[in-house]
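# A structural model of the following input is requested.
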Amino acid sequence: MRNVPLGTTGLAVPNVVAGMMRIDDKTDGDVRALYGAARDAGIDFFDHADIYARSLHSAEERFAEALRLSTAERGEIRLQTKAGIVREGPYFDFSYEHLVSSVEASLRALRTDYVDVLLLHRPDALVEPDEVARAFDHLESSGMVRAFGVSNHTPRQIDLLRTAVRQPIVANQVQLSIAHAPVVVQGLAANMESAPQSSVRDGGGLVEYCRIEGITLQAWSPLQGTRGGGGVFLGHPDYAELNADIDQLSEKYGVPPLAIAVAWITRHPADMQVVLGTTNPGRVTDAAAGSDLRLTRAEWYGLVRAAGYVVP
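From the prediction side, this is the model:
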């Protein structure tokens, strides 16, 4: 498992992350098997959110109840959670009261005194940076949160937060896969009027911005496409050319197709983390096989073309 920097923290973290979004209906044995497969593969970074699963904090609770980690084992792993979405609203709330109360509830659910990373979960159009700064200061000084980041934020939205927030923004979790790659391929077709991918969707140069500012990009939904209902692209007939190329590379490198999908993301020099959403231990193992696999430039760009994007 290859490690990458977590923003400017000085910490090294695995470039594949185990997402815990769908575990709240799993048995203790299921959760332990998923956790064990991750740890065996070298993954010690687990991604949560307050709103994941059937009720608030239920996935966090299921994780803690099933694993009952000792203090020593808790210290061996990184726990990341998110706050800011009021799911039943539905709306967003980056107020001091909401962020602090959400983190306190996450800590109770996870049965821990701290989380390693807190992400603001999607942008709040009504954000008041001073409120976020007050929340971050309290959460940091109390020891409840050790590092802070965002999810699905544009460069200018991050800059706005930075007008008041003094802590480094260490991560930005955004949707990215071979088949859903506007943040990566937009620049390939810059100023090409006939190429839809050239349209500015993220405020301009999100990947480049995060590289310049030392912000780790985390790729969520690494297997999701946009065709055929937006489901998984692996094996999907709407992605026949892409799957043919993936299968060829899978055979060449002796790894599962899932590993190639992961390797396309981890090949990028931005040192991204891939956030898995599977609850299948075998798929975690398969995905981890892409952590160290370095595709050639020709192979990487070939997958971009096969996904239907323009490479001039």
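
# from here on, contacts and neighbour counts on C-alpha atoms
Noted.

# pull the residues that contact whatever helix or strand Val207 lives in.
Assessed by DSSP states H and E, Val207 sits inside helix 206-213. Residues outside helix 206-213 that contact it (CA atoms under 8 Å, 6 or more residues apart in numbering): 154-155, 183-184, 216-217, 270.

# following it, which helix or strand shows up next?
strand 216-220.

# buried ones in the helix or strand following that following strand?
Counting by DSSP H and E, the element after strand 216-220 in chain order, helix or strand, is helix 240-253. Buried positions in helix 240-253, judged by neighbour count with 16 or more other CA atoms under 10 Å: 242-243, 245-247, 249-250.

# want to put them side by side, so please do this one too:
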Amino acid sequence: MKKIRIGQSGVSASQIALGVMRINRLDRKAAADLIAAAYQAGINFFDSADIYGAGRSSMIFGQALQDTGIDRDKIFLQSKGGIILKDGQIDGDGLKGQRYDFSKGHLISTVETELSRLQTDHLDFFLLHRPDTLMRPEEVAEAFSQLEASGKVLHFGVSNFSPYDVDLIQQAVSQKLEVNQLQFGLGHADLIAENIQLNISKSPSFDNHVTAFDVLAYSRLHHMTIQAWSPFQSGFFAGAIVDNPQLPELNAELDKLADKYQVGKNAVASAWIAYHPANIQVILGSMTASRIEDAANIDKVKLTNQEWYDLYLAAGYPLP
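Below you'll find the model as predicted:
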């Protein structure tokens, strides 16, 4: 599988990554089999978060890595932190009450807890999960510096951050923020749609009060890797786009291109994201091996510019 550089970290990783948010739904053997299948398909980058399954997802994933016998030095592990669950986590630092928390103590505790769950001594990447409006950048900086100095985190980034939020953190921390994880795909293409519809009054494709389009250009200018989460979801967890009867035009176009390139529709939908010159990394969320293996076939899909735009139009995004 094609590998891409992650930010300016020096890390070269598979363009398709696997997110393990839902792995807590699998038993031990099924989890190990899934991770083995993903690795065999060429995926060497895995994404988790401390809140997934209230902590169980990272635990099950960590055990699956041990069961598969995959060499830790041949994969990259990423996790995220900063969200407090209403009822807390199963083995976290005891904090409860729905909120965000970028305090030094919690960020360090998050990483240490995740390392234990994942059965490893370091994270390759640690991301701030969602922007905390009460964040104090100098406190984040202290946490990052301690985590880096201890060797517990090698690289840092953010998730769901606006350019100004990125700048707010970046001006305080000495580490380069390498990635921004954002929802993106044919079912949620606002990063592109808003840019295309810029300066058009009452655009049908987006809410004029929201301006996401500058995140894409900002990330390219600052050499941050965008990681596309929920790449096959329609809207915010509104259902999968593939084989969705409410999206007949899009699925007809996916079918046509899948036949042309002799792959499944997941590969085409992944290739549409990967085709963008921003060099986006696709974070799969599927827990079905066949879908993961299909999506990993993106190298077989050689889209043309016209095919890329045909998919964009079929997804319901207009061109002015």
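
# thinking again about what came up before, which of the contacts of helix 206-213 of the first structure lies closest to Leu234 of the first structure?
Val184 (19.6 Å; CA to CA).

# residue boundaries of the strands in the stretch 101-250 of the second structure?
For the stretch 101-250 of the second structure, the strands defined by DSSP state E, counting those that start in this stretch occupy 123-128, 153-159, 177-183, 225-229.

# reformat those as a markdown table; add distance to Leu147 of the second structure and mean neighbour count.
Shown next, in a markdown table, are the strands of the stretch 101-250 of the second structure (distance: least, CA to CA, whole Å; neighbours: other CA atoms under 10 Å):
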| stretch | distance to Leu147 of the second structure | mean neighbour count |
| --- | --- | --- |
| strand 123-128 | 10 | 24 |
| strand 153-159 | 6 | 23 |
| strand 177-183 | 14 | 24 |
| strand 225-229 | 21 | 24 |
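
# in a markdown table, list those strands along with distance to Leu18 of the second structure.
Formatted as a markdown table, those follow (distance: least, CA to CA, whole Å):
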| stretch | distance to Leu18 of the second structure |
| --- | --- |
| strand 123-128 | 14 |
| strand 153-159 | 16 |
| strand 177-183 | 13 |
| strand 225-229 | 10 |
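
# among the ones you listed, which comes closest to Ile292 of the second structure?
strand 225-229 (14.1 Å).

# which strands or helices does the closest one pack on?
Applying 3 or more CA pairs under 8 Å, 6 or more residues apart in numbering; DSSP states H and E, one finds that strand 225-229 of the second structure contacts strand 177-183, helix 213-221, strand 281-284.

# now tabulate these in a markdown table and tack on distance to Ala13 of the second structure.
Output for these, formatted as a markdown table (distance: least, CA to CA, whole Å):
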| stretch | distance to Ala13 of the second structure |
| --- | --- |
| strand 177-183 | 13 |
| helix 213-221 | 18 |
| strand 281-284 | 9 |
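
# which one, of those, ends up nearest to Val242 of the second structure?
Using CA to CA, those put strand 281-284 closest to Val242 of the second structure, at 13.4 Å.

# so the closest one aligns onto which residues of the first structure?
On the basis of TM-score structural alignment, strand 281-284 of the second structure is assigned to residues 273-276 in the first structure.

# what does stretch 255-268 of the second structure give?
The aligned range for stretch 255-268 of the second structure in the first structure is 247-260, by TM-score structural alignment.

# how long is that stretch end to end?
9 Å (CA to CA, to the nearest Å).

# same check on stretch 303-320 of the second structure?
Span of stretch 303-320 of the second structure from end to end, CA to CA: 22 Å.

# cool, and stretch 303-312 of the first structure?
For stretch 303-312 of the first structure, the separation between the terminal residues is 14 Å (CA to CA).

# go through that stretch and flag the buried ones.
Within stretch 303-312 of the first structure, the residues scored as buried using 16+ other CA under 10 Å are 303-307, 309-310.

# list the contacts of it.
178-179, 185, 188-189, 195, 197, 239, 241-242, 245-246, 301.

# which two in these are spaced the farthest apart?
Ala195 and Ile246 (24.2 Å).

# and the equivalent of Gly84 of the first structure over in the second structure, how far is that from Ile51 of the second structure?
Matched across to the second structure, Gly84 of the first structure falls on Gly82, judged by TM-score structural alignment. Remark: distance between Gly82 of the second structure and Ile51 of the second structure (CA to CA) = 9 Å.

# give the residues shared as contacts by the two.
Counting by CA under 8 Å, 6+ apart, nothing touches both Gly82 of the second structure and Ile51.

# give me the contact list for the match of strand 281-284 of the second structure.
Here stretch 273-276 of the first structure has contacts from 4, 14-19, 47, 216-222, 262, 265-266, 284, using CA under 8 Å, 6+ apart.

# chain center to it: distance?
Chain-centre distance of stretch 273-276 of the first structure: 5 Å, with CA atoms, centre = their mean, to the nearest Å.

# how close does it sit to the second structure?
Taking mean CA distance after the TM-score superposition for the first structure, the mean distance separating stretch 273-276 of the first structure from the aligned residues in the second structure is 0.6 Å.

# ok, stretch 240-249 of the first structure next?
Mean for stretch 240-249 of the first structure is 0.7 Å (mean CA distance after the TM-score superposition for the first structure).

# re earlier: what residues in the second structure pair up with the helix holding Val207 of the first structure?
Going by TM-score structural alignment, helix 206-213 of the first structure sits over residues 215-222 in the second structure.

# for the most centrally placed residue in the first structure, give me its contacts.
For the first structure, the residue sitting closest to the mean C-alpha position, by CA atoms, centre = their mean, is Gln218 at 3.6 Å. By CA under 8 Å, 6+ apart, the residues touching Gln218 of the first structure are 171-174, 272-275.

# ok, now with 10 Å
15-17, 150-152, 171-176, 265, 271-275 (CA atoms under 10 Å, 6 or more residues apart in numbering).

# what does Ser150 of the second structure correspond to in the first structure?
Ser150 of the second structure maps onto Ser142 in the first structure, by TM-score structural alignment.
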